[in-house]
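Novice: Curious how this folds, go ahead:
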Amino acid sequence: MIFELKRDSHIPLYAQIATQVRSMIATGTLKVGDRLPPNRELAKTLGVNRTTVTTAYGELEADGLIRSHVGRGTFISAVPAASPSTVKKERVQLSPMLWNALLADQKRDSWLNAMMHSIRSKDTISLAYGLPQADLFPLEDFRRCVDRVLRREGRELLQLGMSSGYEPLQEYLASQMALSGITVKPDEVLITNGCQQSLDLIRRIFVGSNDEIAIENPTYPGAISVFCGNNAKYSSVPVGDSGIDLSALEEILSQRRPKLIYTIPSFHNPTGVTMDIAARRRLLELALKYRVPIVEDDIYGELRYDGPSLPSLKALDEYGLVIYINSFSKVGFPGLRVGWIAAPRIVVDYLNAAKQKCDLHASLLTQAAIYEFSRHGLLAKHIKRVKRAYAQRRDAMLEAMEKHFPDEAIWNRPEGGMAVWVKLPQSLNAGEILLQSIENGVLFSPGDHFYSNLPQYNVMRLSFTMASPVLIEEGIKRLGAIIKRRLLSLRKQRAIGRAEERRALV
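Specialist: Below you'll find the predicted structure:
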């Protein structure tokens, strides 16, 4: 790589380095998988301070263009752009504004955004996202529901409304939760813009600057971004085959007294495990003993394919300990951004006040439309349809993994949810495998992104909802071949190393 640094320019040196690396990636000079020089080495070559290179690399990593692996180096991670012949060459205008210094310290984990661009390719098989497949959306049914609510109350729905939500939807959700054993009144339900906002609102009213929470490890990355960013205090609780480790949790509760416990008890993201009834009761006992509220994320609860249904923590809760969050995103349409929180009235009042400061209220039109869709039985019909499809796709993935994955790989059989959690031999790095699989047209989620602490790099989450059984078979076949080749290469390297050691002894 050749850099041209203008030391008399008003543009900082780190910005010049970052801009020139971006240009090399855009023109194809640097390609996905290429290794960048170590910070110290590049700093010496350019005659700059090591901090300058570190800052430049930080900018590039924040943009999702590079990725650093401890002990391995820094690699280009962006999806290859168009070939150099089709790239329009134009002068990159450097900004004199030091935005990085002005912005608040926020961790930007853009790996999913980078892969979202890849998914648009027709040749890409996506096993990366826990999302519904758009081909299964009943568009005509939903369009008719939108038309009906617009004709019936369009003027009201396009006007400013109540922060707590669309009242008929609150009443509907309270009645539906009652069917599953959850007793709440409509005014104990707050409509939000999805579970992500629900988590953010909960953090705002519960977690102060010196407070901490107990969070599962691994867990949903969106929860990590809310509860574990910006110098937040948190305790990571391991997740085992039966869900959150209750012994580890009790030790944390007795010593640190966190303000909240965050858990996904049903079809946990990313591991897919489900807490049994005894574990659920024990978790509630611990919450009562130490007087720590539980945030129950039940977003996958409806997506059960095998086994008996289990009551939610909220349904088992006799003392008002559980703050329950859910959404239409997994069972319905994630683009609508309609979720809800069910909690004691005093908590909902505080959440409502926090929501007013954020966005006043969720879209009334989308709330009314999903209510109309649900009250006519169309949501229940849609859920039955997608559950049949997803169960078939899960089984197709498990069968393909049995056929194509190496014996050293370990995975579970989730009874529901949207993904399978895979553990590879310790010598493999899922992030490095991802770089190769992208080149082979397959996407998945490396497991280290799901950890708030002590990440494991030999795990991966494979989602089965967004690809057909045929594509799942092909994707797993390609991925299995990559893993096997990598294992074979490592075995050969170890054999060569042992041979060299024997020669040295002779």
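Novice: From here on, just use CA atoms for contacts and neighbour counts.
Specialist: Noted.
Novice: Who's the closest spatial neighbour of residue 426, skipping the chain neighbours?
Specialist: Excluding its sequence neighbours, the residue lying closest to residue 426 (C-alpha to C-alpha, 6 or more residues apart in numbering) is residue 458, at 5.7 Å.
Novice: Scan this protein for its longest helix.
Specialist: helix 469-505 (DSSP state H).
Novice: State the distance from residue 489 to residue 442.
Specialist: Using C-alpha to C-alpha, to the nearest Å, one gets 21 Å for the distance from residue 489 to residue 442.
Novice: More neighbours: which of those two?
Specialist: Neighbour comparison, residue 489 and residue 442: the larger count goes to residue 442, with 25 against 12 (by other C-alpha atoms under 10 Å).
Novice: For the more buried one, which non-adjacent residue is spatially closest?
Specialist: Spatially, and ignoring its direct neighbours in sequence, residue 442 is nearest to residue 125 (4.8 Å; C-alpha to C-alpha, 6+ apart).
Novice: Contact partners for that neighbour?
Specialist: 119, 441, 442, 443, 467, 471, 472, 475 (C-alpha atoms under 8 Å, 6 or more residues apart in numbering).
Novice: Can you pick out the most distant pair from these?
Specialist: Distance extremes for the contacts of residue 125: the farthest pair is 119 and 472 at 14.4 Å, using C-alpha to C-alpha.
Novice: Which one's more surrounded, the two?
Specialist: residue 472 (27 against 18).
Novice: So that one versus residue 460, what's the distance?
Specialist: 15 Å.
Novice: Following up with a second sequence; could you model it the same way so I can compare the two?
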Amino acid sequence: MFCQRHRFQHDLRIFKRQAAGQHDGDGGQGLFFLGEELTDDRRDAAQIARTGHEGPYLDGFEAAVLPQQPAHGFARLGREQSFIKERRGAENQAAGLAHDGGGGILRQQECLGFLVWFLLFRPGQAHQQGRQSQVTGQTHTGFSVSAYAGGPMWYDRAQMVLLPQVDHGSGEPLYRQLYEHFRDAIASGKIVAGERLPATRELAGTIGLNRNTISAAYAQLEAEGFIVTHTGRGTFVTPRAAAPHQKLDWNAFLGQHTERRPSAVPVRISFAHSRPAEELFPLQAFAESCEEVLRGEDVSAILQLGSPGGYEPLRQLLLEQTRLEGAAGASDGVMISSGCQQALDLVRRVLVRPGDRVILEDPIYPGVRNLLAESKAELVGVPFNQDGLDLHAFERALLRGARLVVLTPNFQNPTGLTMSLEARQHVIRLAREAGAVLVENDSYGRLRYQGEGVPTLKQLDPFGDVILLRSFSKMSFPGLRVGWISAPLPLIEALIDAKQRTDLHSDQFSQAVMLAFVEAGRMLEHQRTVIEAGRRRLAAALAACREHLPEECEFTEPEGGMNLWITLPEPLDAGELLPRAQREGVGYLPGSFFGVTADHRRSLRLSFAAVDTADITRGVALLGKVFRGELAERRWGQREPSPALV
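Specialist: Below you'll find the model as predicted:
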């Protein structure tokens, strides 16, 4: 009797499930049934002889479900003998045979084995334990071990696979009914990931269908990824197939992909955005430009797909203007981009590879830093302070080897500072000697409110290798997203190819409107308005900083642009103080968002261009109140307690 267990296959199969209280064929209570298939050939006979059990599946089951149980042999014997009884009873009933005299003794042994197993390892005990699935990572109550983990699949009554009901009178093919039954059960979670489906022969015999019908249904399920079949082990529900009934956890799916942003708290006065003032937009002039484009003869062509290099009439105008100011030569070309941000994105797609060293100003606009970090480049931050770019640090960084240098020489974001002419000449010479490509972001260059202008790096480069990025966005209508790149023609061609792969081309209607706006002289008129408003607002910001900020604060004094950089005294942290400022109705961006290698925790960017002068004064005064109050609290807390006077 004991050696018969070596005639069974590795894994256990579900044979039948009965409703509660229903009697089995032998008159028992029918708590549940476990089916096993006899094998014709024991290919692992050597392992059985060596280990004394059926193989790794059952051994893994014992280790996972019945650890350190001295009576596990009785449990296994009870399960096997219980099925022997069921199988023999069915066979004898069909053949009209009766058990011999020794059958009573065997039945007593079988009942004894089953009783021992049931008392020690009944499903209720396993149900209370609750085991961690080795497939899905989810805890499933019930007597179950994942077959993917190398063990057989055991079920209590609540976890038996639902048997399908088929309608032979329906016009729908039987295999299709079976397929839909299991598909819906998997999608709804009634059959969970890792659960094993009945074998085709077994299911065919249970529900009275041809085995080929079952195989056809399983084949369709497997083709659609709901199940997977492992030869010699069985058919199992795939982990991904059981998930549609659950909402996707997007946070877990994305991981750390999303960028860190400051909390969006509504405030009365916001210095957080470096953008032009909406109230200065010349809407009537813009509407006239739109009407001119819509009435033009080529409006249909403008609304059609265009060139990835941009709207040709606008490209020609920008190239001519760039050449007139000495920022482009005969070997240079121009292409249109969706603002300077996409221009830089195209440059890094073409020029930067993982592991390349790229030199950036520190602090820097986070959009630049994040783009290059996405390319898995090694970012090297060079300090950009009151004296401009730290040239000694820049030279040391170049000596380490750098493929690309990205600089904003005019009214740098976030500091608002401008590089001197001498510094620019020095940068061009060092970069050329090191073989590094210079990228010049000149988004703010036209926003000079006072002082003399300084030639761009592109104008100063005798070889014309500098890549110049510009945009209309800081002057007018940033929502149109019209920028451009001036660079040597071979690079322009490569950038156009990258542009086509990215978004085909920028919006042609916006380009045509900007062309009409410029050609009609409206841009020049609007530029004068913006410069005058910027001059007043910068003056208001600087005056408010001098009057309201703590004396220990330092701040830059730019001659144009949209931003100035404030550094608080120790031990203040601009990021920690932001919630207090927001409660006062004022917002800003902490310096920690602009760091490359330094943290700049004591600094903040104050963007003044989109705030009127009255709000600038009021907002800076509120910030000064917050900073002074925090500074006083910190200093008071650091004072030594005075001894009592006696």
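Novice: if we can go back for a sec, so which of the contacts of residue 125 of structure 1 is the closest to residue 185 of structure 1?
Specialist: The closest of the contacts of residue 125 of structure 1, once distances to residue 185 of structure 1 are taken by C-alpha to C-alpha, is residue 467, at 39.1 Å.
Novice: Show me the helices in the stretch 351-500 of structure 1, by range?
Specialist: 364-375, 378-404, 430-439, 469-505 (DSSP state H, counting those that start in this stretch).
Novice: and these as JSON lines, adding distance to residue 44 of structure 1?
Specialist: As requested, these are exported to JSON lines (distance: least, C-alpha to C-alpha, whole Å):
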{"stretch": "helix 364-375", "distance to residue 44 of structure 1": "57"}
{"stretch": "helix 378-404", "distance to residue 44 of structure 1": "46"}
{"stretch": "helix 430-439", "distance to residue 44 of structure 1": "27"}
{"stretch": "helix 469-505", "distance to residue 44 of structure 1": "31"}
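Novice: between these, which gets nearest to residue 148 of structure 1?
Specialist: Among these, helix 364-375 sits nearest to residue 148 of structure 1 (C-alpha to C-alpha), with 8.2 Å.
Novice: Report the aligned residue range of structure 2 for the closest one.
Specialist: Under TM-score structural alignment, the alignment places helix 364-375 of structure 1 onto residues 508-519 of structure 2.
Novice: so how much does the matching stretch differ from structure 1 once superposed?
Specialist: With mean C-alpha distance after the TM-score superposition for structure 1, stretch 508-519 of structure 2 departs from structure 1 by a mean of 0.4 Å once superposed.
Novice: Can you tell me what residue 463 of structure 1 aligns to in structure 2?
Specialist: By TM-score structural alignment, residue 463 of structure 1 lines up with residue 607.
Novice: make that residue 280 of structure 1, sorry
Specialist: Counting by TM-score structural alignment, the partner of residue 280 of structure 1 is residue 424.
Novice: Give me the distance from the strand or helix carrying that match to the chain's centre.
Specialist: For residue 424 of structure 2, the element it lies in under DSSP states H and E is helix 421-434. Mean-position distance between helix 421-434 of structure 2 and its chain equals 39 Å (C-alpha atoms, centre = their mean, to the nearest Å).
Novice: Likewise for stretch 489-496 of structure 2?
Specialist: Worked out by C-alpha atoms, centre = their mean, stretch 489-496 of structure 2 lies 31 Å from the chain centre.
Novice: residue range for that stretch in structure 1?
Specialist: In the comparison with structure 1, stretch 489-496 of structure 2 aligns to the range 345-352 (TM-score structural alignment).
Novice: what does that stretch contact?
Specialist: Here stretch 345-352 of structure 1 has contacts from 163, 164, 187, 188, 189, 190, 201, 202, 205, 341, 342, using C-alpha under 8 Å, 6+ apart.
Novice: Next up, the contacts around the fifth one.
Specialist: Applying C-alpha under 8 Å, 6+ apart to residue 189 of structure 1 gives the contacts 164, 170, 173, 174, 340, 341, 342, 343, 348.
Novice: now with 7 Å?
Specialist: Residues near residue 189 of structure 1 by C-alpha atoms under 7 Å, 6 or more residues apart in numbering: 170, 340, 341, 342, 343.
Novice: In helices, which of these fall?
Specialist: residue 170.
Novice: Now do the helices in the stretch 351-500 of structure 2.
Specialist: Going by DSSP H, counting those that start in this stretch, the stretch 351-500 of structure 2 shows helices at 366-374, 391-399, 421-434, 457-460, 489-503.
Novice: returning to what we had before: mean shift of the match of stretch 489-496 of structure 2 relative to structure 2?
Specialist: With mean C-alpha distance after the TM-score superposition for structure 1, stretch 345-352 of structure 1 averages 0.5 Å from its match.
Novice: Looking at the alignment, what corresponds to residue 17 of structure 1 in structure 2?
Specialist: Checking TM-score structural alignment: residue 17 of structure 1 goes with nothing.
Novice: For residue 17 of structure 1, give its distance to residue 220 of structure 1.
Specialist: Counting by C-alpha to C-alpha - residue 17 of structure 1 and residue 220 of structure 1 are separated by 34 Å.
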